[in-house]
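S.K.: I need the structure of the sequence given here:
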Amino acid sequence: MASEEYVERVLALVEQIPPGRVSTYGLIAEALRHSLGSGGPRQVGAVMALHGGGVPWWRVVRADGTLPDSHGPEARQAYLGEGTPLRRSGAVDIEAAVWLPPLDPATVPGT
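M.R.: Model prediction:
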């Protein structure tokens, strides 16, 4: 179970992702690992599953640009509305859309 601080930091980072851009579970985990020393992509995914409804959850994708199938239709509408670059498959074009969270602990929210 993630600490309250970890949950707050994940959600704060997700809120920073600009419209039309995405980050990955792994990139967010890496940014928090630099400042908190723990966590991984699965922990970020668990935070998003339990607490991510109030943030732009569709902006956090797997490393291959996909989301779980259950999120597809709603996320696709958000991507189209925000102009997020997509591949023909419907997955996000990571190379064109990636947003890198800050790795400097002084710039991560809550530090």
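
S.K.: For the rest of this, base every contact and every neighbour count on C-alpha atoms.
M.R.: Fine.

S.K.: any idea which helix or strand comes after whichever strand or helix holds L50?
M.R.: Of the helices and strands defined by DSSP states H and E, L50 is found in helix 41-51. On the C-terminal side of helix 41-51, the nearest following helix or strand under DSSP H and E is strand 60-61.

S.K.: Buried ones in the next helix or strand after that following strand, by neighbour count?
M.R.: Proceeding N to C from strand 60-61, the next assigned helix or strand is helix 72-82, under DSSP H and E. Applying a neighbour-count criterion of 16 or more other CA atoms under 10 Å, the buried positions in helix 72-82 are 75-76, 78-79.

S.K.: Make TSV from these and add distance to R42 to it.
M.R.: Converted to TSV, the buried residues of helix 72-82 look like this (distance: CA to CA, whole Å):
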residue	distance to R42
A75	20
R76	23
A78	23
Y79	23
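
S.K.: quick check, nearest of those residues to R88?
M.R.: Using CA to CA, R76 is the member of those that sits closest to R88, with 12.4 Å.

S.K.: Proceed likewise with the subsequent sequence, for comparison:
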Amino acid sequence: MARNLSNDLAYEILSVVEEIPEGMVTTYGTIARLIGHPRNARLVGRVLAHAEDYGDYPCHRVVNHEGRLAPNWPEQRFLLEREGVPMKDDTHVDLADTLWDGR
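M.R.: Model (predicted):
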């Protein structure tokens, strides 16, 4: 985990991830906005890269703003497809009907 990143902030991010319904996805930027740090999507990504240090969270439901899957994580696509999330192509989810905005 990054040295200056507080555990409270990490748990705040992960608590949002925990709320993403099965079969839906959200973006790093949406999570950043929901926790009051709208310009810190990369921070969200850093936390999610180390989420296993905090417990079991459905991080596979988080994609970038274009719906692109995380690079070097082939299991993400499998996990999303198993939940019924439609794919646009090999590396992107179809955000049209599956984007969760926190409401």
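
S.K.: Any idea how far the helix holding L50 of structure 1 is from the middle of the chain?
M.R.: Chain-centre distance of helix 41-51 of structure 1: 10 Å, with CA atoms, centre = their mean, to the nearest Å.

S.K.: Can you tell me which helices and strands it packs against?
M.R.: With contacts taken as 3 or more CA pairs under 8 Å, 6 or more residues apart in numbering; DSSP states H and E, helix 41-51 of structure 1 sits against helix 4-16, helix 25-36.

S.K.: Counting by contacts, list what the longest one packs against.
M.R.: Based on contacts counted as 3+ CA pairs under 8 Å, 6+ apart, the elements that helix 4-16 of structure 1 packs against are helix 25-36, helix 41-51.

S.K.: and the longest one with helix 4-16, angle?
M.R.: Per axes from the mean of the first three to the mean of the last three CA atoms, to 10 degrees, the angle that helix 25-36 of structure 1 makes with helix 4-16 is 130 degrees.

S.K.: for helix 25-36 of structure 1, which positions count as buried?
M.R.: 25-33, 35.

S.K.: Closest to M48 of structure 1 out of these?
M.R.: Once CA to CA is applied, the member of these that ends up nearest M48 of structure 1 is Y25, at 9.2 Å.

S.K.: In contact with the equivalent of P18 of structure 1 over in structure 2, which residues are there?
M.R.: Residue-level alignment of P18 of structure 1 against structure 2, with TM-score structural alignment as criterion, gives P21. By CA atoms under 8 Å, 6 or more residues apart in numbering, P21 of structure 2 lies in contact with W100.

S.K.: Can you classify P21 of structure 2 as helix, strand or coil?
M.R.: Taken by DSSP: H, G, I helix; E, B strand; the rest coil, the conformation at P21 of structure 2 corresponds to coil.

S.K.: and it, how far is that from Y11 of structure 2?
M.R.: Look at P21 of structure 2 and Y11 of structure 2: by CA to CA, to the nearest Å, they are 18 Å apart.

S.K.: How about T30 of structure 2?
M.R.: For T30 of structure 2 relative to Y11 of structure 2 (CA to CA), the value is 16 Å.

S.K.: quick one: the residue most central in space within structure 2 and T27 of structure 2, what's the gap?
M.R.: Centrality entry for structure 2: nearest residue to the mean C-alpha point is V62, 2.1 Å, by CA atoms, centre = their mean. Applying CA to CA, one obtains 5 Å for the distance of V62 of structure 2 from T27 of structure 2.
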